[in-house]
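Just the structure for this:
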Amino acid sequence: MTMNKGKRAAAREFRISPVAVGCTLLIVSAGALAQQAQQAQQLETVTVTGIRKGIEAAISVKKNSDSIVEAISAEDIGKLPDASVAESVSRLPGVAIQLSPVTGRAQQVSVRGMSPDFNGGLLNGREQASTGTGRGVEFDQYPAELLGGIVIYKTPDASLVGQGLSSTIDLQMVRPLNFATRTMAVNYRKEHNTKAENLPGFTTGSGDRAAFSYVDQFADRTFGVALGITKHKSNGGGRPNFNTWGGWVADVPYNGGTVKTPGGFTTDIETTDFDRKGAMAVLQFRPNKDFESIADIFYSKGDFSVKKRGLEGPLGGLSAGANDQGGTLINATVSNGIATSGTFTNWKGVIRNHNEDYTDELKSIGWNNRLNAGAWTLKADLSYSGVDKHSVRYETTAGLPGNTVNNADTISFSGFDGSNLADVKYTSGLNYADPKLIKLTDVQGWAGATGVQDGFYANPTTKDKIKAARLSGKTDVSWGPVAAVEVGGNFTRRTKDRVAVEGALAVKSALNADGTLKDRLAFADIPNPTVGVGGLTGIPTLNWNPAGSLGSVYTLIPWTVLDIASKSWGVSEKVGTAYIKGDIDGKIAGLDVRGNIGLQIQHTQQRSTGFRVDQATCVEATKSCSYIGMADGHSYNDFLPNLNLTTQLTNDSLLRFGLGRVLARPNMEDMKTSLELSLKTDISPQRLNATGGNPKLEPFRADALDLSYEKYFGNKGYLSAAGFYKNLKTYILNVGQPFDFKPYVTPSTTLPPGGSTVGVFTQPVNGSGGSIRGAELAVNVPLSLATNWLDGFGVAVNYSYTDSAVELDASGFATQNVKTTKIPLPGLSKQVTNLRFYYEKYGFQIAVAARKRSDYLGSINDYQDRNQLVYIKGSTGVDFQTSYEFSSGWLKGLSLMAQGSNMTNPWFSYYDASNGQTTDRKKFGKSYLLGLSYKL
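Prediction:
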């Protein structure tokens, strides 16, 4: 049926366009959406609550969109379907989460098999700052209680600023004038975290979560206010971590032959204390239909403290430092060349007492104005988003002091089959819990024979700021199938700075008053020690809390060597965007079609700073070098056309088509201006060699094609099948290229024989890409559609399969955790499955959800604050929630609820793709929430 202008006007009263979502942010609570749709369509009033309320509101957004989108709406004020934003969106087709390796909480989101950095992260349609070295938004910074909905755009839209290459994720706050009446809600939940392992040293955890929301309207509904506050505190139980030193199996001499033994291990019990506070405020002024002004503020602050208490050490007869002479294998049981058990003499274990504390603070402010001026609708928007992250890391070592062989110090192992490194049992011949023996010291001699490193200290700070201004105008036209035209412009300025202060900790008696080294073998007593266990070994060890020990126990020896100095950098960007978009509503090739066609033109100016270290000036004992600042920049243009078409095959069946060019800007650390120059002497002929960033990097770019079929059952349910193809025009990876370093050579630079200044510079560059393709299937229906006997029951299930022709050279990535020569696209899980089964009736709500993700290549920050690629094993997570709401009497409005997450408690494991060996694994335990909420 062709829509004429009159019918279009009527349809706009209840149809929500995703463009309007991004520009005017008129996403409201599920109840308001349902009420508007009922009024516009003059249907019989039906009261829908809880789970079905959120589902139906989300379906309405998806169905009425002109683009291919996925949506989630709050089930009630301050109540998204899950405890976190990332968990909520992970229920959607083509979406998978990556857990934080520290907290175990859902943190980052991969869409359509691509890295989290390929998503655009928005709040109320505005680009958001991030805490990491990249651009991927950490969604655990956004408390779910403060949001009213989420829309994921899978196809581009010319009026959507801040788009990503894989998707654009827009988090949306409520609009108070879209609520019928004053609404208040308060909820409180008590948290219990189980032991991750039922072993000595593991404890349970506890916490609580509280939120308050208030929405009201004043002055004859011309002024609205929405306020929300939330607090979440969690003291986690002990979590096991076991690292097999990269899956290393050692070849060890024994009885005239060679046998295989474990090469070494690191194991910790980790505890995490977490405290996040959040607040939001929305002021909405709409004196008449022609003018509206909305100001909103979002604030979130998190404090984290991660404590690691454990034990590590080499086996295989290895000498791991200047103070360790290695050991000999004795009393071994050998089978087929494998020592299934045995003992190593002269072992020097290292007790780990590490603290990693950080605070992040997010502020997001926006002011949006809309004015109907004759035939034009004009909009103006100003926004600011800023994140500050401050970290402090203490790594301390304790064990046997001195540089002597201790024959009583042995390590025995058993249960080894040649590959099960994470399951081997260990026992020691020394009492590592005896404070008379165990001291704070450089146990292994990791600083070498001329230095000291009794521990390590890092204090990195990251600041990311985004300021943006936007103007646009829209008017109806009659240009064939084009029914309206919107033109606009946006200017964004972003600055991101990272400053890293790092260095060795030395016990105070190791240094003279002037800071020079006095005794590299010095040691100190452990302050206020307690007895713990060495991770999963169960070996008793001494624990202590090193927080604040700099100055009282230790002196800092700052390091300015290559890899430390390069961690400090700054990047600034200015992006100007002009766009034109036409709304399509008419006939094309005889079909009734709606959608949009548009073009974005972007001009980018970027500049970065960094440091060049003069390797010839470095002093090995103190790891200090001379360095100078550097700066450089680049500018470029992008043309991003797009087309979205939707045709209605039947009353409730839609066919969608999307085509466009998309981009994702580079990881900001890759853009730093830095140069780490040295003479490479382990090759012939010798040559200069350097690594660094690239201030001239341009974005990842891709041409995207999408096709989707959707069958709706009113607003109650739907089924869909979608396919997509992305042709990656460019990809970014590290490549070594010939380079003349003459401008960077100083009198102290050591040149190769012959004095050539030409060498190899390895840095991120733009290269040719590949392709990624996939299919998504989804069913979200109430089972009452099949029979009334199943009224109240419902199911949502989706499956996605993604494949890629991208095969990247592993040497092009600065990572220590990838052992193969070729790697797949980071973030790609070939298969992702989500299932949610629910029942809602008579005030009861029960839901069980499971999500399964296959193996993938993930991106993490390692112990040195460097971004690393690691292979992560797939797993299945199961959650449940149940509640009861009183609908009458003096308890009306009160709900009781219980929730459980991570019920399968799977291992979170890294592995070596070259041999399948587990290299690192940990568990996070189950989490239970019990609480109540009250709504007025």
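
hey, let's count contacts and neighbours off CA atoms from now on
Noted.

now residue 162, what's its secondary structure?
Recorded secondary structure, residue 162: coil (DSSP: H, G, I helix; E, B strand; the rest coil).

ok, it to residue 359 distance?
Distance, residue 162 to residue 359, by C-alpha to C-alpha, to the nearest Å: 26 Å.

which of the two has more neighbours?
residue 162 (21 against 17; other C-alpha atoms under 10 Å).

Next, name the residue at the spatial heart of this structure.
Centroid-nearest residue in the chain: residue 108, 2.8 Å away (criterion: C-alpha atoms, centre = their mean).

doesn't residue 116 make contact with that one?
Yes: between residue 108 and residue 116 there is a contact under C-alpha atoms under 8 Å: 6.2 Å.

which residues are common contacts for the two?
136, 137 (C-alpha atoms under 8 Å, 6 or more residues apart in numbering).

what does the longest helix anywhere in the chain contact?
If you go by DSSP state H, the chain has its longest helix at helix 50-64. With contacts defined as C-alpha under 8 Å, 6+ apart, helix 50-64 is touched by 15-18, 30-31, 33-34, 68-76, 81, 712, 715-718, 840, 845.

Of these, which belong to helices?
Filtering these for helices - DSSP H - leaves 18, 30, 31, 33, 34.

What is the burial count for residue 477?
15.

Could you name the specific helix or strand carrying it?
strand 461-479 (DSSP states H and E).

Check residue 109 too.
strand 106-111.

Give the next helix or strand downstream of that strand.
Moving toward the C-terminus from strand 106-111, the next element (DSSP H and E) is strand 119-123.

Just the angle for that following strand relative to strand 106-111, thanks.
Using axes from the mean of the first three to the mean of the last three C-alpha atoms, to 10 degrees, one finds that strand 119-123 and strand 106-111 are set 120 degrees apart in direction.

To compare with the earlier structure, here is another sequence to fold:
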Amino acid sequence: MQLHRTALLAGTIAVVLAALPAVAQTTTASTAEPAAAGDPDAAIVVTGLRASLQSASQLKRNSESILDAIVAQDIGKLPDNQAIEALARLPGVQVTRSDDEANGILVRGLPNVMTTFNGRELFTVENRRANLQDFPAGALAGIEVYKSATADLVDPGLAGLINVRTRRPFDFKGLELAGSIRGAWNEQTRKIDPTYNLMLSDRWTTGIGEIGLLVNYSLVQTRYRNAVRFINSDVTTIDRGNTDPADDVVVTTPGVGGNVHVPNEIGLYYSRGKRVRPSVNSAFQWRPSENFEMYVEGLWQGYRGESANDRFGSNLVDRSDEGLRATFSNVVLDPKDPTRITRLSKSGGKPGETYRSTTNDQGDTYQAATGFKWNTGRAEITGEGAWTKSVYTWKTYSLDGQTRTSPTLDVDFDRNNGVSFALPGFAALEPANWNWRGFYDSRGRSEGAGTQWRLDVKLDTDWAVVKRLDFGMRATTHTARTRSGDRYAWTAPLGIPLASLPVGPLEVVSDGFRGNDQPFRNWLTPSRNGIRDNYEKLRLASYEAMKKLDWASDVANWSTPEAQIPPRSGFDASENSYAAYAQSRFDLEPAGAPIDGTLGIRIVNTDGQYSGTFQQTDANGVMTLVPLTTRQNYVNVLPTFQARWKITPKLQLRVGATRTFTRPSFGDLNPTRTISIVNPTRNPNETRAAFVNSGNPDLKPLTSDNYDVSLEYYFGNAGSASAAVFRRDVEGFINTYTRDIQYGNYGLVSLTQPENAGKGKIQGVEVAGQTFFDFLPGWLSGFGVQANLTYLDAQNALPRALGTGAPMVRMTGVSKWTYNLAGFYEKGPLAVRLSYNRRSGWVNSYSRNSNESQYAGELARPVSRLDFSTSYEWNKNVTLTFEMSNILAQPYENYRYYSQTAFYSRDVRDEGRFMSLGARFKF
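This is a model prediction of the structure:
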């Protein structure tokens, strides 16, 4: 299959080449190539929105690949703290958000993006790519999103490659001191958070050549608070008679019989916390002669997090621990679907449950690199070596509570696209009404490390058509490791008052809801400091509670000062890769219209070893561990073809045909399989014998054959318009699926593991344009507009392991429509920008229906954002700024189908609205 697809793609490339007009015997030079990061001959950026948009446009125009870019103050002018937020403005790019920041990215529908830092690979912790939210926008010179590959790029993923560029000292003429300071106010937290950036750069002429040094420091702090009203994803069918003792619930409303649907659980979730991201990058350059240059670069990215997340949940269906059933009254059925409950009152059954989960976590990523560039006249030889290490540690303490009794709930499942409920008669702020339910303790460490080496040669030729030959090689090592341990003390049977714990006074949980859709919002819980400062006292209380309950395994778990990390827990990965490429750059001029491009091939060998454990925890909590190790070795052959036809000096047409691949994540390849046997005493209504969670060491790399056509028109000062069509034929898209299966001697179990999906396709259209209205008179010429629209049709076959037929379904995480519209004004010292972004709804996940023949999805509703920024140049050195982001404050909403036609809303999440005031300076 692999050879067949390679031959097919190579054949397509050959057809395109054959279709080119006859080659003239003489050619002319092509348009200048884009300057590489840190190129001393590169024109340096630009102040002013108009100039930065023009620079981004020129990068796109002159690139050998199809790309979009953001340059210099084009980021600074947007109301964004991190680079990933700014990327959401580009055509074909979609981002996902949580906890008041963008933290996931898709390019043309795919999340499998390679990230590079100044052209070399960078990764965060045990992942294969970097967290783009860790890059502060103020430290960057630009970002390029490569949507089509050339053979010399570092193994671009299915979605392409995102390169983050910082400045180097030779980018400036001499001493340069620049920076910014900003304070951002979050409407939800009502706190002001600082953002700093300071860069110092200089260069000198010495007896050993020219030397330059640059140091940049950045810090971004964000405090966040989100509020969610939710419905659990599980929907129960009440299918027995109302008087049967085996019933899940008793229904007293006349006329409501069997076969009606109701969600298992409803509740509230509040995420809150503080993130601090310090960052330092530095660069040293030495040019002893005009044709030789060396550099050394360093990067440190830090993350410091403190969170306190609160949850209240009420189980509607399951019996209480004493075996008591809930009673439903005042039941209202959906008039369009009489098997679906829309309102009810619930009494009895399980009590309400809460937790306050507190986490302190820390991440540090380091990279050191050195390289050279030597121009011999005919050949340019470059080489680079780099070392990367990334470490993340965490400690989580969660204190669980529950209501002393089972309060009555009045529930409306369809209130403004979400659930709404009240607890009439329940005094939620009375300490006597809350008991201690349990204590959870977790700690762990994840890390990744790697080296990379590359050597590249660009050789000019005297040939008529092939103007240059590029070839090179690259070798990398990459290790990843995760270790963690946890323990839980379930104390609910003891009926211990929550207020009696050694954590200080209970506090009222504060919410972050807008409007009046949710009547019940607040309850009592220990403070964050009360939990973390009194950890040892809580551990001893948990230890004593386990002794009272006579649960031997839990007594042993809580006898040590910290949660134990089993020696064989987690996973280890060690992977080496070797790559070589060859690429020709052709340049010809048939019929007076220049055509240039590249034709190349990249060959990559991956050799990896992945270790984990087989973990089984029996019904009494006793765990056994068996080590597991697997290996993979495979070769990917990646042909690439890019061509550009300069129809006129302003109009050009691009075509491309490439193959790309993405390796499965280390976590997905982890062979660890964890089996948790169900304890029937604690879970009397559970029909499955065990819950199985597993990685999948048999996963194959994802591959994609990519076809691109782009028509681009450049005009005026920073004006451009483009239209692109593209197709991705994808094989092996990976997602995690849960299904019930018969498993060995266990019987029916719930299995959750990643699987390779079948074939898929992504095809779409991108349209983009930008211009200033220079033709208007006077001050009106300062107006401009930027807009782009992306349509995606993305489908893939679900894994055959989930059932017969492997139907084609919408690809998860992908919106069919995304568009951005920005209006701006820049004249004299004033610059203003208003940006609107909207993405249509998308599918979050798929799961099996009860009839085991259909697939039901969880879907997200469309999301819109409106951001505003303005700046005023106080003088040539200082610019004042003001920004507002998420002005619309539109909540995130999703919903879950439990049949082909019926669904319940799942989450409604209110997120923060930000305003900031600051200043930029440059001397």
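
ok, back up a step: against structure 2, where does the longest helix of structure 1 fall?
Mapped onto structure 2 using TM-score structural alignment, helix 50-64 of structure 1 covers residues 48-62.

Please enumerate the helices of structure 1.
All helices of structure 1, identified by DSSP H, fall at 5-12, 18-24, 30-41, 50-64, 85-89, 562-565.

just so I know, which of these lies nearest residue 589 of structure 1?
Across the helices of structure 1, residue 589 of structure 1 has its closest neighbour in helix 5-12 (19.5 Å, C-alpha to C-alpha).

can you give me the offset of the closest one from its chain's centre?
Centroid separation between helix 5-12 of structure 1 and its chain, computed with C-alpha atoms, centre = their mean, to the nearest Å, is 42 Å.

Could you list the residues in contact with it?
With C-alpha under 8 Å, 6+ apart as the criterion, helix 5-12 of structure 1 contacts residue 40.

still on that earlier bit, filter the contacts of helix 50-64 of structure 1 down to the buried ones, PyMOL style.
The following PyMOL line selects those of the contacts of helix 50-64 of structure 1 that are buried, judged by 16 or more other C-alpha atoms under 10 Å:
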select buried, resi 15+16+17+18+30+31+33+34+68+69+70+71+72+73+74+75+76+81+712+715+716+717+718+840+845
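
OK, contacts around the residue in structure 1 sticking out farthest from the centre?
Going by C-alpha atoms, centre = their mean, the residue of structure 1 most distant from its centre is residue 256, 51.0 Å out. Listed by C-alpha under 8 Å, 6+ apart, the contact set of residue 256 of structure 1 is empty.

From residue 327 of structure 1, how far out is it?
Counting by C-alpha to C-alpha, the gap from residue 256 of structure 1 to residue 327 of structure 1 is 16 Å.

can you give me the strands for the stretch 551-700 of structure 1?
554-558, 569-588, 591-619, 624-650, 653-664, 675-680, 687-691, 700-713 (DSSP state E, counting those that start in this stretch).

Switch those strands over to JSON lines; also include distance to residue 885 of structure 1.
Listed next are the strands of the stretch 551-700 of structure 1 as JSON lines, based on distance: least, C-alpha to C-alpha, whole Å:
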{"stretch": "strand 554-558", "distance to residue 885 of structure 1": "57"}
{"stretch": "strand 569-588", "distance to residue 885 of structure 1": "43"}
{"stretch": "strand 591-619", "distance to residue 885 of structure 1": "41"}
{"stretch": "strand 624-650", "distance to residue 885 of structure 1": "38"}
{"stretch": "strand 653-664", "distance to residue 885 of structure 1": "35"}
{"stretch": "strand 675-680", "distance to residue 885 of structure 1": "62"}
{"stretch": "strand 687-691", "distance to residue 885 of structure 1": "61"}
{"stretch": "strand 700-713", "distance to residue 885 of structure 1": "27"}
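
Residue 484 of structure 1: which of those strands is closest?
Nearest to residue 484 of structure 1, of the strands of the stretch 551-700 of structure 1 and by C-alpha to C-alpha, is strand 569-588 at 5.0 Å.

which helices and strands sit right next to the strand holding residue 477 of structure 1?
strand 376-399, strand 482-499 (3 or more C-alpha pairs under 8 Å, 6 or more residues apart in numbering; DSSP states H and E).

The shortest one: average distance to aligned residues in structure 2?
Overlaying structure 2 shows strand 482-499 of structure 1 at a mean distance of 0.9 Å from the equivalent residues (mean C-alpha distance after the TM-score superposition for structure 1).

swap in stretch 279-288 of structure 1?
Counting by mean C-alpha distance after the TM-score superposition for structure 1, stretch 279-288 of structure 1 comes out at 1.3 Å.

Next, the buried residues of that stretch.
279, 280, 281, 282, 283, 284, 285, 286.

Tell me the counterpart of the residue nearest to the centre of structure 1 in structure 2.
Using TM-score structural alignment, residue 108 of structure 1 pairs with residue 104 in structure 2.

Contacts only, for its match.
95, 96, 97, 111.

Just give the nearest non-adjacent residue to the third one, would you?
Spatially, and ignoring its direct neighbours in sequence, residue 97 of structure 2 is nearest to residue 103 (5.7 Å; C-alpha to C-alpha, 6 or more residues apart in numbering).

Perfect, I'm done here.
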